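J.: structure of the sequence below:
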Amino acid sequence: MIRKTLSIFLAILFLQSCNIGTSGTWKNDTIENEKRDQIKALNDQFFKALMTNNVKEVKTLLSDKLLEKGGNEIDKLIGDIYTTYKADSYRILDEYNVENTTTNVGNTIPSGISKDNDYVINYLALNKDMYVSLLIPNGHQNELLITLIYGKYGDEWKINIFHVGQYSFSKKTAPDFHKLAQESYKKSYLIDAINYSSMAKKCLRPGDEIFKYQKENDINTLYDKLMAEANAKYTFPLTLENVNTKPVLYSIQPQMIIDQGYSPMVWYISKISVQDTTALKVENEKVKTEVNNLFAGINKDKKYVFYRISNEIPDGKKLVRHFGIIDKLKE
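T.: Model prediction:
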């Protein structure tokens, strides 16, 4: 996951650091056509340079203050995107033009207040004329959000804020996962609810402090509630006492499969050697029954449950061999 902020002077400064002024805001089709066309040309130029690792070209579009602030981090961010995330085109999530009566004023831009995916953009405007572009590269199920905030210097637009963050997994955003978590919880599917809620947390701030969903507090509150309930109900590592080989379950994590959506990954330790795959499969049949009994809904409303078996808990320091089993559920 790429999550890196490049901004000038801590782009989200609190209002005590700002001047007092007024502003007018225009969104999408209400923006003046000439201005919108100017920014589109710059966005096209920026995106092409970003996706071809043309650091020099990207830097021609950045403001002097961002170049000063970003330093070598700009080069690294561009390189990371180039090596991990290819795209030929992008779409615009939203764009905003804000005209301020003074500089160094806080701009707060709500996309709306009632829809699930409504959000607020908040940043320090270094220029009177500001332009926000929220770009999403095409062709990926797990989407990034590229936040570009331009300021107008004389007759020239320059990027003051450049941020890349995770926007979605399998085309689902944080509020989408939150809704799925709520639905699972209503069915008493606690593990599914936790996994959906944890996915919501992973893509909750695609624009870091610049971008905040209106439902962020609800998402955080539900996650905390679910975790507290799970910690009170289950203690990990958890020995499966009803299985004669006494395997030890130590984690259940969400696994997102492209075009398939969410499935749980159950991690457990077996006393049977991971090389003895025949015996592991026999044991796993008993493990599946116990897991389904312990964790209501884990085998419902999805296509698979994944099992990853090892002879010790991975510590991240050495390679631990494992054996994987896929439980393909009945549709």
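
J.: make it CA atoms for all contacts and neighbour counts henceforth
T.: OK.

J.: pretty sure residue 65 sits in a helix.
T.: Yes - counting by DSSP: H, G, I helix; E, B strand; the rest coil, one finds residue 65 located in a helix.

J.: doesn't residue 159 make contact with it?
T.: No - if you go by Cα atoms under 8 Å, residue 65 and residue 159 don't touch, sitting 9.5 Å apart.

J.: in terms of neighbours, single out the busier of those two.
T.: When residue 65 and residue 159 are compared for neighbours, residue 159 comes out ahead with 27 against 15, by other Cα atoms under 10 Å.

J.: check which helix or strand that one maps to.
T.: strand 156-166 (DSSP states H and E).

J.: who are the packing partners of that strand?
T.: strand 4-6, helix 64-70, strand 144-153 (3 or more Cα pairs under 8 Å, 6 or more residues apart in numbering; DSSP states H and E).

J.: next structured bit after the shortest one?
T.: In other words, strand 4-6. Next in line after strand 4-6, if elements are assigned by DSSP H and E, sits strand 23-27.

J.: that older thread, buried residues in the strand holding residue 159?
T.: By 16 or more other Cα atoms under 10 Å, the buried positions in strand 156-166 come out as 157, 158, 159, 160, 161, 162, 163, 164, 165, 166.

J.: re the thing from before, most tightly packed of the helices and strands packed on strand 156-166?
T.: strand 144-153 (a mean of 22; mean count of other Cα atoms under 10 Å).

J.: could you figure out how far that strand is turned away from strand 156-166?
T.: 160 degrees (axes from the mean of the first three to the mean of the last three Cα atoms, to 10 degrees).

J.: doesn't residue 40 lie inside a helix?
T.: Yes - assessed by three-state DSSP, residue 40 belongs to a helix.

J.: returning to that earlier point: mind putting the helices and strands packed on strand 156-166 in JSON lines, distance to residue 230 included?
T.: Output for those, formatted as JSON lines (distance: least, Cα to Cα, whole Å):
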{"stretch": "strand 4-6", "distance to residue 230": "32"}
{"stretch": "helix 64-70", "distance to residue 230": "42"}
{"stretch": "strand 144-153", "distance to residue 230": "31"}
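
J.: to compare with the earlier structure, here is another sequence to fold:
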Amino acid sequence: MDIIITEAMGAPGLEVLRKSGYSVQYDPSLWSDVERLKAAVAKAKALIVRNQTKVNKELLYDLKNIKIIGRLGVGLDNIDLGTTAAHGIPVVTAKNANAVSVAEYVLAAILTISRPLLAASADVKAGGWNRKCFGGTEIQGKTLGLIGIGEIGHRTGIKAKALGLNVIGCDPRLTSYDIAPDLTGITLVSEEEVLRQSDFVSLHVPLLPSTSNLIDRAALARMKSTAYVINTSRGGVVNEEELYEALTHNQIAGAVLDVLHTEPPGAEHPLFSLPNCLMTPHVAGAAQEALNRTSLLIAAAVLLELGGDVSKYRVDVNSWL
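T.: Prediction:
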């Protein structure tokens, strides 16, 4: 088999691969069986994964024929880039393909926090008519703080400003030639000021040693008691135990988490018990249009690399290590 796909892939990209002339094995559950996975990919030329497949040293050791690894998404914490580089295996990601989807999720989270329509609807259907409880608050004039101003942060900022939010942000990876802040109208401040000034803190950073537990007890202590944290990046960026402490002690108003340290979480996860913590199953970037774009982009990039060319979506490993 030439191309192995171990997790769910959008139909448009899958169709492109199947019509390419390469043989394709599509098994969305393959990632969950390590031994079957190793056997399947041993002779493959291309491996396409999402975020569940652990492309680690153990798996890479057996990948003698792999020419390219495609990542259906942008996060790379499930891929051992040091080992892929050592084996000379390039990696391509669906950079920017889900940026609109994630940005819209962040705005949906802010609106859900501010105008509790679902809770109001449930109350009315239960016989209530509590206008004082469900009026909510306006978001115009509030401050959105972005930690990370890549393509997703940029698009989130544009949409937020259109709704009347003030937008501030920081990004240690921002270079002097990045134009996102100027195009978006994001006011650049320090990370400490983002935490201190924001009514909503939205996280848009990769999971790296420098960002692991970025939102910890100290960071939460800098936030307003009326502020919310929104995480659509990676679960490891937020210290969940210390977030639980902050939420139970009303140190901050609440949180919206699309990602968790362990996915799916165990049934006894302490954050489940908190009404001021909204949780979704890693769907911020999973709007149907985003899934289709991602599948087409990765299909095209993988085929280009198999043909001996270099895709513009190839990962610069040095920027991640």
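
J.: quantify their similarity with the TM-score.
T.: Scored by TM-score structural alignment, normalised by the length of structure 2, the superposition of the two chains gives a TM-score of 0.27; 148 aligned residues with a Cα RMSD of 6.6 Å.

J.: hang on, the earlier thing: okay, the buried residues of strand 156-166 of structure 1 in CSV with distance to residue 211 of structure 1 next?
T.: Conversion of the buried residues of strand 156-166 of structure 1 to CSV gives the following (distance: Cα to Cα, whole Å):
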residue, distance to residue 211 of structure 1
157, 22
158, 20
159, 17
160, 15
161, 12
162, 12
163, 10
164, 11
165, 10
166, 12
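
J.: now the helices for structure 1?
T.: 33-51, 55-60, 64-70, 72-84, 174-186, 190-202, 216-233, 277-294 (DSSP state H).

J.: between those, which one is closest to residue 250 of structure 1.
T.: With Cα to Cα as the measure, helix 277-294 is the member of these nearest residue 250 of structure 1 (12.0 Å).

J.: quick one on the thing from earlier: looking at the helices and strands packed on strand 156-166 of structure 1, which is nearest to residue 184 of structure 1?
T.: strand 144-153 (26.3 Å).

J.: specify the angle between that closest one and helix 72-84 in degrees.
T.: Going by the same axes, to 10 degrees, strand 144-153 of structure 1 makes 140 degrees with helix 72-84.

J.: and strand 144-153 of structure 1, what does it pack onto?
T.: Against strand 144-153 of structure 1 (3+ Cα pairs under 8 Å, 6+ apart) you get strand 129-137, strand 156-166.

J.: what about 10 Å?
T.: Counting contacts by 3 or more Cα pairs under 10 Å, 6 or more residues apart in numbering; DSSP states H and E, strand 144-153 of structure 1 is packed against helix 33-51, strand 90-100, strand 119-125, strand 129-137, strand 156-166.

J.: buried stuff in the shortest one?
T.: Just to be clear, that refers to strand 119-125 of structure 1. Buried-residue list, strand 119-125 of structure 1, by 16+ other Cα under 10 Å: 119, 121, 122, 123, 124, 125.

J.: from those, pick the one nearest residue 289 of structure 1.
T.: Taking the buried residues of strand 119-125 of structure 1 together and measuring to residue 289 of structure 1 by Cα to Cα, the closest member is residue 119, at 42.5 Å.

J.: enumerate every residue touching residue 16 of structure 2.
T.: 295, 296, 299, 300, 303 (Cα atoms under 10 Å, 6 or more residues apart in numbering).

J.: one step back: out of the helices of structure 1, flag the one nearest residue 134 of structure 1.
T.: Comparing those by Cα to Cα, helix 33-51 comes nearest, at 9.9 Å.

J.: ok so, going back, pick the one among the buried residues of strand 156-166 of structure 1 closest to residue 306 of structure 1.
T.: Checking the buried residues of strand 156-166 of structure 1 one by one against residue 306 of structure 1 (Cα to Cα), the nearest turns out to be residue 166, at 24.2 Å.

J.: all strands for the stretch 201-331 of structure 1, in order.
T.: In the stretch 201-331 of structure 1, strands defined by DSSP state E, counting those that start in this stretch lie at 211-213, 238-239, 248-257, 261-269, 304-310, 322-328, listed in chain order.

J.: I'd like these as JSON lines, with mean neighbour count and distance to residue 277 of structure 1 appended.
T.: Listed next are the strands of the stretch 201-331 of structure 1 as JSON lines, based on neighbours: other Cα atoms under 10 Å; distance: least, Cα to Cα, whole Å:
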{"stretch": "strand 211-213", "mean neighbour count": "20", "distance to residue 277 of structure 1": "46"}
{"stretch": "strand 238-239", "mean neighbour count": "15", "distance to residue 277 of structure 1": "21"}
{"stretch": "strand 248-257", "mean neighbour count": "18", "distance to residue 277 of structure 1": "17"}
{"stretch": "strand 261-269", "mean neighbour count": "21", "distance to residue 277 of structure 1": "14"}
{"stretch": "strand 304-310", "mean neighbour count": "21", "distance to residue 277 of structure 1": "10"}
{"stretch": "strand 322-328", "mean neighbour count": "15", "distance to residue 277 of structure 1": "8"}
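
J.: same list (those strands) but as JSON lines, adding distance to residue 191 of structure 1.
T.: Formatted as JSON lines, the strands of the stretch 201-331 of structure 1 follow (distance: least, Cα to Cα, whole Å):
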{"stretch": "strand 211-213", "distance to residue 191 of structure 1": "24"}
{"stretch": "strand 238-239", "distance to residue 191 of structure 1": "14"}
{"stretch": "strand 248-257", "distance to residue 191 of structure 1": "8"}
{"stretch": "strand 261-269", "distance to residue 191 of structure 1": "9"}
{"stretch": "strand 304-310", "distance to residue 191 of structure 1": "12"}
{"stretch": "strand 322-328", "distance to residue 191 of structure 1": "17"}
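
J.: to residue 69 of structure 1, which of those strands lies closest?
T.: Judged by Cα to Cα, the one of those that comes nearest to residue 69 of structure 1 is strand 211-213, at 20.3 Å.

J.: for the closest one, name the packing helices and strands.
T.: By 3+ Cα pairs under 10 Å, 6+ apart, strand 211-213 of structure 1 packs against strand 105-110, strand 119-125.
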